[in-house]
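A.B. asks: How does the following fold in three dimensions:
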Amino acid sequence: MKGILPAVLLAFAAALPAHAEDPRPLRIGWVQAMANAPALIAEEKGYFQEEGLTVELKGFGDGPVIQQAVAGGEIDVAYIGAPPVYQWATHGLDAKIIAKVNYGQAAVIAKTDGPIHALSDLKGKRLAGVNKGSGMDVLLRGYVLKEAASLSPDADLALSQMPVGNMNAALDTGVVDAAFLWEPFISQSVLRGAGRVVFDVNGALPGYPWYVVAAPAKTLEERPDDLVKLLRANAKAIAFLRAHPEEANQIIARGFKLEPVKAADGRMVPPEAIVAEARKRLGWSAEIEPSDRAFIQRLIDYSVDLGFLDKRLNVNDIIDDRFAAKAAAQR
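C.D. replies: Model prediction:
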């Protein structure tokens, strides 16, 4: 960020306590999803080291596993979806969102030659989704089905829970009629010619936030300087993703071990083209905007309405801007 930050932000950032440099590596847990690529880029390009930060980057399959690692003191900070953070709060795990990582990533796809062309066509059909009560399930039930499609998730269609890695095969073989999944699985299906996008959430809600940087109270208190360094590295990674898309796509393709896919016409589509296709539905941003707060509040409200939370939280109670403000002031 260039220029002078508003005095109120500078004062807010200055409120962070000063700590002696911590010799321990900062243990970063991250959900291994393409939308979380800034963590991968920061490691690959050496941005953590540039900021004087030693890290241990640990990949996890989903938010609940990271929650266990945070609660058990195995990691210090997480690149994770926003819903787990407010879900943690209701279970007594005090943690705060300190920055954004990405926007977009999810879509409903159906077979290219099938009868589903719009969300309304899902009525009476079989739809694949992930675990009930998870963040993606809240987005599916609360926004995609109930709000955007005016469908009852429980009465108007059959929802099948399965790992996201199994959804394309289930769609190909007719086990389900459609799937709600994320990148790179969407692009792999589209580029093979097997699936088509029926509903892109980012198309309907441009810039909606998903992955965030979150830290438990212990890390916020004991390692504020390291968190500021982390956020500077995160911002550098996002800037690189925007400024050097071709190189970034290659790093992402290697990092996620993407394989070429065979298109309907027989040509082989290289891994970096899968990443380029995925960028049509996702992007990266570090700043938490007012619209981001409003969307996370919607997710909280959906969770309450769906019976997944027993109390309504205020989004401002799970966001701490001090670290981002200090990181921006030092750029």
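
A.B. asks: Please make it C-alpha for all contacts and neighbour counts, starting now.
C.D. replies: Noted.

A.B. asks: wait, Val70 sits on Pro216?
C.D. replies: Yes: with contact defined as CA atoms under 8 Å, Val70 reaches Pro216; the gap is 7.3 Å.

A.B. asks: Common neighbours of these two, please.
C.D. replies: 76-77 (CA atoms under 8 Å, 6 or more residues apart in numbering).

A.B. asks: for Lys257, what are its contacts?
C.D. replies: So Lys257 contacts nothing (CA under 8 Å, 6+ apart).

A.B. asks: any idea how far Trp182 is from it?
C.D. replies: 16 Å (CA to CA, to the nearest Å).

A.B. asks: Equivalent analysis for Glu222, please.
C.D. replies: Distance of Glu222 to Trp182, given as CA to CA: 35 Å.

A.B. asks: Tell me which of these two has more neighbours.
C.D. replies: The neighbour count for Glu222 versus Trp182, taken as other CA atoms under 10 Å, is higher for Trp182 (24 against 15).

A.B. asks: Can you verify my assumption that that one contacts Ala107?
C.D. replies: Yes: taking CA under 8 Å as the definition, Trp182 is a contact partner of Ala107 at 6.3 Å.

A.B. asks: for the helix or strand hosting Leu159, packing partners?
C.D. replies: Secondary structure from DSSP states H and E places Leu159 in strand 158-161. Other elements packing on strand 158-161 under the criterion 3 or more CA pairs under 8 Å, 6 or more residues apart in numbering; DSSP states H and E are strand 126-129.

A.B. asks: what's downstream of the strand it packs on, the next helix or strand?
C.D. replies: Next along the chain from strand 126-129, counting by DSSP H and E, comes helix 135-138.

A.B. asks: For that next one, enumerate the helices and strands it packs against.
C.D. replies: Going by 3+ CA pairs under 8 Å, 6+ apart, helix 135-138 lies up against helix 82-90, helix 290-305.

A.B. asks: Of the ones you listed, which stretch is the most buried?
C.D. replies: Stretch with highest mean neighbour count among the helices and strands packed on helix 135-138: helix 82-90 (a mean of 21; mean count of other CA atoms under 10 Å).

A.B. asks: Helix or strand next in line after that one, which one?
C.D. replies: Following helix 82-90 toward the C-terminus (DSSP H and E): strand 95-100.

A.B. asks: Alongside the first, I'd like the structure of this one:
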Amino acid sequence: MTSMTRWTVALLMVLMVLALPVVASAQKMTTLRVGDQIGSELDYGPYWIAVEKGYFKEEGITTVRKTYPNGPATLLDYNKGELDAVMAGLGPFLQAASQGSDYVIVSSITKGNAPLVARPEIKAAKDLNGKRVGTPGLGTIHDTMLTLYEREHGIKVEHVSAKITDLVAMLEKGEVQGVLCWETVAATTVRAVKGAHYLAPLPVIPGAESLEVIISRKIAQGQPEVALGFTRALLKGMRYIDKHEDAALAIIAKAMNVPDAIEVARLAKTQVKVTDPYMEPKSSQIIYQALLETKKITTERVKSYDDFTQRFVDYSFLKKAEESLKGWEPKK
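C.D. replies: Now for the predicted structure:
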């Protein structure tokens, strides 16, 4: 064997050895199918930050996003085994549990996020009495928040369920006099409909719980490292938003993919809080009770709110993620 041949063989062997870690790393990547809702990029901002900044990739996770009209529609696919994780409202999660669905809540992701936008002639809550108000659907957290708004102000409105994408046009045409929906659809409505305004930017319950993140119990129990990595990436996303708000809004606006995205995101951001990973207990209990009283859930499978939290909420992954991130600071 000539010197040149020996050198060539040696070089090939070195290249093969160097390539091994890359192959191994690629083989360890886990794909998670994640469901969310149309126009909710700001509400799930930590997810988009985790995607853009590579936090999921660092955990060996690749996410495939699927969007739906609302939370209940998302959970239908989850129950069919077509999703591994879901970001949606507490109302739909409570109803799904009441109907026999099984999952693990690993984190809260959004507080607030139930603004009521009204037509220009509606100046106060009393002006809505007897009027029509649009929501993204009967099973959504926003429909429940509208019920709580009625109770708080002693009024009665007609709940009009519609596709989230239709609510702007319905308000503009006068088919409804108000819409209670998620951001950034509310901000888009305020900007698009002449005279439309935030009648109630925040829910009637201060710091109200809104949206959570679930993962399948099969993954939580069978692949706990994946559940931990998924939760840690989201927590990193929350901390990035808390530390670098302007940069985070730019990333979220990019995900929104609409011409005036950054202006919409800036208008909407005060109506949501996406940096607290723990569920707000008081409002969560009120939401549970409201669903029970309106017969959207029963006590057959979920006997009480405490029963729900004991069986469906697992903060162990979140606490481990927090412990592992002590001293960690997000880079811009």
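
A.B. asks: related to what we said a few turns ago, tabulate the helices and strands packed on helix 135-138 of structure 1 in a markdown table, adding columns for distance to Leu57 of structure 1.
C.D. replies: Shown next, in a markdown table, are those (distance: least, CA to CA, whole Å):
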| stretch | distance to Leu57 of structure 1 |
| --- | --- |
| helix 82-90 | 19 |
| helix 290-305 | 26 |
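
A.B. asks: Leu159 of structure 1: which of those is closest?
C.D. replies: When those are compared by CA to CA, helix 290-305 sits nearest Leu159 of structure 1, at 17.2 Å.

A.B. asks: quick check: angle from the closest one to helix 82-90?
C.D. replies: Per axes from the mean of the first three to the mean of the last three CA atoms, to 10 degrees, the angle that helix 290-305 of structure 1 makes with helix 82-90 is 60 degrees.

A.B. asks: Contacts made by helix 290-305 of structure 1 with the rest, please.
C.D. replies: Contacts of helix 290-305 of structure 1 (CA under 8 Å, 6+ apart): 82-83, 86, 133, 138-139, 142-143, 208-209, 309-316.

A.B. asks: In ChimeraX, how would I select just the buried ones from these?
C.D. replies: Only the buried entries of the contacts of helix 290-305 of structure 1 go into this ChimeraX selection, using 16 or more other CA atoms under 10 Å:
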select :82,83,86,133,138,139,142,143,208,209,309,313,315
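
A.B. asks: Tell me where the stretch 151-300 of structure 2 has helices.
C.D. replies: Using DSSP state H, counting those that start in this stretch, the helices of the stretch 151-300 of structure 2 run over 167-173, 185-192, 217-222, 224-243, 245-256, 261-268, 281-293.

A.B. asks: Now do the shortest one: which elements does it pack against?
C.D. replies: Using 3+ CA pairs under 8 Å, 6+ apart as the contact definition, the elements that helix 217-222 of structure 2 packs against are helix 224-243.

A.B. asks: How far does the helix it packs on sit from its chain's centre?
C.D. replies: Its chain's C-alpha centre and that of helix 224-243 of structure 2 lie 13 Å apart, by CA atoms, centre = their mean, to the nearest Å.

A.B. asks: List the buried residues of it.
C.D. replies: Buried residues in helix 224-243 of structure 2 (16+ other CA under 10 Å): 226-242.

A.B. asks: circling back: what's the closest of the helices of the stretch 151-300 of structure 2 to Tyr55 of structure 2?
C.D. replies: Proximity to Tyr55 of structure 2 (CA to CA) singles out helix 224-243 among the helices of the stretch 151-300 of structure 2, at 5.0 Å.

A.B. asks: Run through who's touching that closest one.
C.D. replies: 30, 45-50, 55-56, 59-61, 106-107, 215, 219-220, 247-249, 274-277, 317-318, 320-322, 329-332.

A.B. asks: Next, count neighbours for Ala250 of structure 2.
C.D. replies: Applying other CA under 10 Å, we find 15 other residues in the vicinity of Ala250 of structure 2.

A.B. asks: how close does the nearest residue to it once chain neighbours are set aside sit to Tyr44 of structure 2?
C.D. replies: Nearest residue to Ala250 of structure 2, sequence neighbours excluded (CA to CA, 6 or more residues apart in numbering): Ile262, at 6.5 Å. Distance, Ile262 of structure 2 to Tyr44 of structure 2, using CA to CA: 15 Å.

A.B. asks: Settle it for me: which of the two has more neighbours?
C.D. replies: Using other CA under 10 Å as the criterion, Ile262 of structure 2 and Tyr44 rank with Tyr44 on top: 24 against 19.

A.B. asks: pretty sure that one is in contact with Thr110, am I right?
C.D. replies: Yes: here Tyr44 of structure 2 reaches Thr110: they are 7.3 Å apart, a contact under CA under 8 Å.

A.B. asks: and for the two, which residues touch both?
C.D. replies: By CA under 8 Å, 6+ apart, the residues touching both Tyr44 of structure 2 and Thr110 are Val274.

A.B. asks: List the buried residues in stretch 172-192 of structure 1.
C.D. replies: 172, 176-192.

A.B. asks: If you could redo that for stretch 311-329 of structure 2, that was the one I meant.
C.D. replies: Within stretch 311-329 of structure 2, the residues that count as buried by 16+ other CA under 10 Å are 312-315, 317-318, 321-322.

A.B. asks: In space, what's closest to the residue most central in space within structure 1 - neighbours in sequence excluded?
C.D. replies: The centroid of structure 1 falls nearest to Tyr211 when counting by CA atoms, centre = their mean (2.8 Å). Once flanking residues are discounted, Tyr211 of structure 1 sits nearest to Gly81: 4.2 Å by CA to CA, 6+ apart.

A.B. asks: Report the contact partners of that neighbour.
C.D. replies: With contacts defined as CA under 8 Å, 6+ apart, Gly81 of structure 1 is in contact with 63, 135, 210-212.

A.B. asks: So what does Arg232 of structure 1 match up with in structure 2?
C.D. replies: Aligned against structure 2 by TM-score structural alignment, Arg232 of structure 1 finds its counterpart in Arg232.

A.B. asks: ok, that match to Met279 of structure 2 distance?
C.D. replies: With distances taken as CA to CA, Arg232 of structure 2 is found 17 Å from Met279 of structure 2.

A.B. asks: Could you report the neighbour count for Asp260 of structure 2?
C.D. replies: Look at Asp260 of structure 2: counted by other CA under 10 Å, it has 12 neighbours.

A.B. asks: Then Gly112 of structure 2?
C.D. replies: Gly112 of structure 2 has 24 neighbouring residues, counting by other CA under 10 Å.

A.B. asks: and it, what pairs with it in structure 1?
C.D. replies: Looks like Gly112 of structure 2 aligns to Gly104 there (TM-score structural alignment).

A.B. asks: and if you look at Ile287 of structure 2?
C.D. replies: Going residue by residue (TM-score structural alignment), Ile287 of structure 2 aligns to Leu299.
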